[in-house]
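[1] Fold the following for me, if possible:
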Amino acid sequence: MPEPAATLASVRVDQPSDGVVVLHVSGELDTSSADELASPLKSNLVTGVRAVVVDLLQVRFLGSAGLESLVTGSKRADELGVPLIVVAAGRAVLRPIEATGLASVFTIVATVDEALAKV
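    Below is the predicted model of the structure:
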C-alpha cells in the first residue's frame, strides 16, 4: 500500500538571518508530493526577502514535478530579483537536474553554509 503524500516529503522553514529563508526539504518529491515544496516556495518568495535557499540534501528522489516546483520558484525569484540557491550533493538530486539541463538555470552549491555565504 503506498504511503500518503504527506509522508513522502516534508519541508522545514528556517530563517537564519533577516530576510533569508532556508527550506530544508526531505523525502521524495514526485507528482503526489511536489506541492510540499511548491507551497513554501511560493509563500516565502515575496517582496522584502533577500534570498531563498532550498536545501535538498535529505531528498531521496527528485521527479519531474519536483523539478517543476524548483523552476517555478526560480522564475518567481528572478521576477523579484531575489537569489534562489539550491543545495544539492547527492546523485538522486543532481542527476535529474543535470539530465534536464537545469544545472545552468539554478545556482547549486554543496552545503547550506556555502549557500548562506553567497547571500
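
[2] hey, let's count contacts and neighbours off CA atoms from now on
    Fine.

[3] report the longest strand in the chain, please.
    strand 51-62 (DSSP state E).

[4] Just after that one, pick out the following helix or strand.
    helix 64-80 (DSSP states H and E).

[5] Here is the second sequence; please produce its structure so I can put it next to the first one:
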Amino acid sequence: MTTHERQRAPAPDPPTYRLPSPRAPVGELSGRTRWSTADAVVVEVTGEIDVCTVSRLEAALDDFLRAGPRVVRLDLGEVRFLGAAGLRALMRAHERAAAVGVHLVLDAGRSHPAARALDLLDRLRA
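    Below you'll find the model as predicted:
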C-alpha cells in the first residue's frame, strides 16, 4: 500500500473548556448615615461596589460633599466586593472633596476586599 492510499484516522475533536459563567449583577449596595453633625458625617456602606452599583455610591457621595461638612468618613467595613469601578468612583470623590475643602476619609474596617482595594489605591497615588 502506498502512502496516498492509506486511510487517515479522523482527527480527535479539540478539547472543550467550560468558561465560568459571568457574575450575575447583584446590584446589592446599601448605605446609612451612622452619625452626622454640621462638621462631620459618617456613612456606613454595605454590600458590593461594582459597575452595577457605583452610580448609587457616587450620587450619595455627591450629596454629602454638597452639604459641606469638614469631614466625610466612609466606613467600608461591611463591603464584600470593591471593584475597579468602585475604585475610580472613590478616586473621583477624593478629588471632588479636595476641591470643595472636605476631608474624605476612607475606612476599610474589617473588610478584606476593601482593605486590598484601598491599599492598591494608595499605591497608585504614590
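
[6] what's the matching range in the second structure for the longest strand of the first structure?
    Residues 71-82 of the second structure are where strand 51-62 of the first structure lands when matched by TM-score structural alignment.

[7] Relative to the first structure, and after superposing, what's the average distance for that stretch?
    On superposition with the first structure, the mean distance recorded for stretch 71-82 of the second structure (mean C-alpha distance after the TM-score superposition for the first structure) is 0.4 Å.

[8] May I see the buried residues of that stretch?
    71-79, 81-82 (16 or more other C-alpha atoms under 10 Å).

[9] cool, and stretch 62-71 of the first structure?
    62-63, 65-67, 69-71.

[10] What ranges does the second structure have for its strands?
    29-36, 40-49, 71-82, 103-107.

[11] nearest to residue 59 of the second structure, of those?
    Comparing these against residue 59 of the second structure with C-alpha to C-alpha, the closest turns out to be strand 29-36 (11.7 Å).

[12] Would you agree residue 102 of the second structure is in contact with residue 70?
    Yes - in this structure residue 102 of the second structure lies within contact range of residue 70 using C-alpha atoms under 8 Å: 4.9 Å.

[13] These two - which one has more neighbours?
    Higher neighbour count among residue 102 of the second structure and residue 70: residue 102, with 22 against 17, using other C-alpha atoms under 10 Å.
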